[in-house]
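Participant: following is a predicted model, sequence given first.
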Amino acid sequence: MNKITTYFRESYKELMEKVTWPSWAQLQQSTVIVLVATLLITALVWVMDLASSSVLRFAYSLF
């Protein structure tokens, strides 16, 4: 039981003293970066899906 108490005590201490939290501006900037990256990756996957669908439709039309 002592190990569990020590674990929680040290975890709390680390959270309060060693963790640095981003400022509001940094948080907004990171959020915008993640949203833009998500949109770009989504568009890339959509284009790849469209291309593979077209290639497969063409291949199926040959048979």
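Facilitator: Thanks, I have it. Residues are numbered from 1 along each chain as shown.
Participant: going forward, measure contacts between C-alpha atoms and count neighbours the same way
Facilitator: Fine.
Participant: F58 and A51, how far apart?
Facilitator: In this view, F58 and A51 are 11 Å apart by CA to CA, to the nearest Å.
Participant: next: S23.
Facilitator: 42 Å.
Participant: and if you look at S61?
Facilitator: The value you get for S61 to A51, if CA to CA is used, is 15 Å.
Participant: okay, now the one to match up with it:
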Amino acid sequence: MTKVVNYITEAFQELKTNVTWLPWAEVQRLTIIVAVFTIVFSLATWGVDEVFRKAISGFFNLIKG
């Protein structure tokens, strides 16, 4: 159990001393950029999915006669 506690303590010490953290304003700006691109790409994926759904549905309706 002491190994686990020691590992966690060393990990937090590593985060405090050796990691360069971005300023809070930069983190907020980048988070907004990621959120916007996520929404844009999800809408694009949905749009392509709808186009293929309609194309395949039309194809099968054409075959069915």
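Facilitator: Okay, I see it. Everything numeric in this text was worked out from a predicted model, so none of it was measured.
Participant: higher neighbour count, S61 and A51 of structure 1?
Facilitator: Set S61 of structure 1 next to A51 and count neighbours by other CA atoms under 10 Å: A51 wins out with 12 against 8.
Participant: tell me which element the more buried one is part of?
Facilitator: helix 24-62 (DSSP states H and E).
Participant: ditto for V19 of structure 1
Facilitator: Going by DSSP H and E, V19 of structure 1 is not in any helix or strand.
Participant: how far away is the spatially most central residue of structure 1 from L56 of structure 1?
Facilitator: Taking CA atoms, centre = their mean as the criterion, V34 is the residue nearest the geometric centre of structure 1, at 7.1 Å. V34 of structure 1 sits 32 Å away from L56 of structure 1, going by CA to CA.
Participant: swap in T31 of structure 1?
Facilitator: 37 Å.
Participant: give me the mean distance between stretch 41-60 of structure 1 and structure 2.
Facilitator: In the superposition against structure 2, stretch 41-60 of structure 1 averages 1.0 Å from its aligned positions (mean CA distance after the TM-score superposition for structure 1).
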